[in-house]
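A.B. asks: below are the sequence and a predicted model; questions follow.
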Amino acid sequence: MDTAARPNPAQPNPAQPESDRPDSDRIVTLTDAGALIAAIPSLMGFHPKDSFVVVTVKNGLVGLTARMDLVPPPLYGSLVGRVTRPVRQNDADAAVCLLVCDKADPRHEDLMRRAVAALEGMKVPVLHALWTPSVSGGVPWRCYLHENCEGEVPDSAASELAAEMALAGNVTFDSRDDLIRLLEPPDPVRMIRLSGLLDTASRGDRTTSVQHLATIRAAIASGTMPSTDEEFVRLAMALSDYRVRDVCLSYALDRQVAPAAEKVWLELTRCLPPPERSEAAVLLAACAYLRGDGAMANVALEEARSALPGHNLAGLLYGAIAYGIPAEQVRQVLADAAEDAHIDIEGDDTEEAPDMST
């Protein structure tokens, strides 16, 4: 399941110059159901297809958006349960259900009835239950709940919301598959070579956690991507120290450095072999989730769990997304983990320091 929680669609990218940043208090008004459908790519980060989407509304603003792939009718109950679970966690005032598929199937009416009943059973009124063949402009939409409630989806790319998202530095992909391809290794041959180099390095590594942490900090502060095999190996070895990885969670919490850190995690996720790439992917997921990009977070976590099955931190974040745990609660958990790891590493440094007393 993909979720997005972008409470302010004009949230600025801290990497942008102050003069180029959008107004963080700006509110984009969605005038009708068609405008909401056109906003889905900007909210989700990609154009969903064959999907069931629930958009929540809280205090008059669009809140959490949850999406799942369509399933056969016997699995409708499971789909509804999973897609409505995050709504309960986020205490929504109302919701809009959206079915995106090429052709309206009569069986989909049963899916909508189940979803509406589940949400209203949670005291979340459903404002619209919509169908559209796609979220692109120029296609029809209609509502299952209200007679004569239909129209044409406006051009999402030309919308005010899309413009604000682009100004904020958010990228909208044509499909979820395009998002997945973003994490594919650019050079499989090099990845195999790095695997051998990492096996060799790990056997003789005597680098302390303090030194590993210094390597990570220098890489992020430099503003450049790793390019040599040596750089990739040093960074991979550093993140393989779980305490260093946990300290690196703090980068996701800092608006000033999160964009630079996320670029490094993305590059490492793409280029490192398994299992080392799992640690970079988890950090990429943390950054994405806390800036409201649940789709990227999910894709990164899928990569982490594939590279290292049973990865504890990946499982924790995956569960938080699946259950719709509010981002602020996740933020606090990550902050505590980063602080505990930092204190632990500092303790090692103190113990290893030479006695200078006389």
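C.D. replies: The structure has been received and is ready for your questions.
A.B. asks: hey, let's count contacts and neighbours off CA atoms from now on
C.D. replies: OK.
A.B. asks: quick one: the nearest residue to Glu120 once chain neighbours are set aside from Asn148, how far?
C.D. replies: In space, and not counting its chain neighbours, Glu120 is closest to Val126: 6.9 Å by C-alpha to C-alpha, 6 or more residues apart in numbering. To Asn148, Val126 is 17 Å away according to C-alpha to C-alpha, to the nearest Å.
A.B. asks: got another, please set it beside the one above:
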Amino acid sequence: MTSTEHPRLAVRSPADMLAAVPYLLGFHPADSVVAVALRGRRIIFAARADLPDPSADPVEPARHLARVIHRQGAEAATVIGYGPPDRVTPSVDAVRAALTGAGLDVLDALRVTDGRWWSYLCAEADCCPPEGRRYDPAASQVTATAVFAGQVALPDRAALVAQVSPVDGPSRAVLRAAAVRAEQRMTELVGQAPASDLLGGRALRSAGVAAVRAAQRRQRHGERLDDDEVAWLSLLLTHLPIRDHAWERTDGRDGDIALWTDVFRRAEPELIAAPGALLAFAAWRAGQGALAAVALERTLGLHPAYSLALLLDDLLRRGVPPSDLDGWPSVGMPGVVRPRRRRRRGR
């Protein structure tokens, strides 16, 4: 699910809406059903789901999509199905019915197949001919506006998955050697801790806080962590107090997303849970739900019981907007939510 906290895109026609969708999601959808939520004339949210298998009942997935859209405080929605008509039509019909049942107005329902679009709600041949209308997103003013604003639409979801895929090849062997050195370093750190520091907890906490802050400082200065720094940070993050310290210092800033993407891709598989969850949290805070989703897919694929990843996955699936949990987390004092400082624009 992807919320849209980006510069407004002026959508005046079905073709404009189709040009906007890839920038709302972050990639060009295929074999998908998309619901674009509006409040007044403003697009506030976009949610995508895979088309159900032909033998599957589309009703329950459609109801889930409608619940997610309704949770955003939307007043209306446009439904778009991408793919062959025999798969798109049942899904679009089910989503239309579910949205209407949730009290939302369905402004339009479209099908996109092989570069043409059809409307399920328009029967005017001059507007919506039986053969459909060809459209070219590249020629749309919406596309130009989105690109000028710095928004990106990847070719497909696989390209988004590739952005969080692990580093491999010769670099992986180098990173594995760095991980061994990090383990040796941690053994020495704990072994040298005073007897009063039970299991080296204070020493680990101090080292972890320093590593997190150094990594974020390096990121702010446009510097990439070296292999030993990635290995040391990812190992320290296996300790929950250190993970929580990093979590408290993570928001939806571009730098947060860049840092945790880099660590997530370069960390050893057994150490990706924390950086994967931190990346998902940063992406969710930034309104990049699709990026958060692929980060969580990889994380939970290897660490299915990691609680923070499970929590974030639940928030994404239910379409909970970041504004509902502004100030979260505040793990220092249980039950206390500390407001986040608003960043001044232009700084």
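C.D. replies: Received, thanks. Note that the structure is predicted; figures quoted are calculated from it, not measured.
A.B. asks: in the stretch 1-150 of the second structure, which spans are strands?
C.D. replies: For the stretch 1-150 of the second structure, applying DSSP state E, counting those that start in this stretch gives strands covering 2-3, 32-39, 42-50, 76-82, 105-113, 116-119, 133-134.
A.B. asks: would you mind finding the match for Pro22 of the second structure in the first structure?
C.D. replies: By TM-score structural alignment, Pro22 of the second structure lines up with Pro41 in the first structure.
A.B. asks: what's the neighbour count on its match?
C.D. replies: For Pro41 of the first structure, the count of nearby residues is 23 (other C-alpha atoms under 10 Å).
A.B. asks: do Thr145 of the second structure as well
C.D. replies: 16.
A.B. asks: compare Val126 and Asn148 of the first structure (neighbour count), which wins?
C.D. replies: Comparing Val126 of the first structure with Asn148 by other C-alpha under 10 Å, the one with more neighbours is Val126, at 22 against 9.
A.B. asks: so who does the counterpart of the more buried one in the second structure touch?
C.D. replies: Residue correspondence to the second structure (TM-score structural alignment): Val126 of the first structure is matched to Val106. Val106 of the second structure sits next to Ala76, Ala77, Thr78, Val79, Arg96, Leu99, Thr100 when contact means C-alpha atoms under 8 Å, 6 or more residues apart in numbering.
A.B. asks: which among those end up buried?
C.D. replies: Ala76, Ala77, Thr78, Val79, Arg96, Leu99 (16 or more other C-alpha atoms under 10 Å).
A.B. asks: and those residues as JSON lines, adding distance to Ser171 of the second structure?
C.D. replies: Output for those, formatted as JSON lines (distance: C-alpha to C-alpha, whole Å):
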{"residue": "Ala76", "distance to Ser171 of the second structure": "49"}
{"residue": "Ala77", "distance to Ser171 of the second structure": "46"}
{"residue": "Thr78", "distance to Ser171 of the second structure": "45"}
{"residue": "Val79", "distance to Ser171 of the second structure": "44"}
{"residue": "Arg96", "distance to Ser171 of the second structure": "49"}
{"residue": "Leu99", "distance to Ser171 of the second structure": "49"}
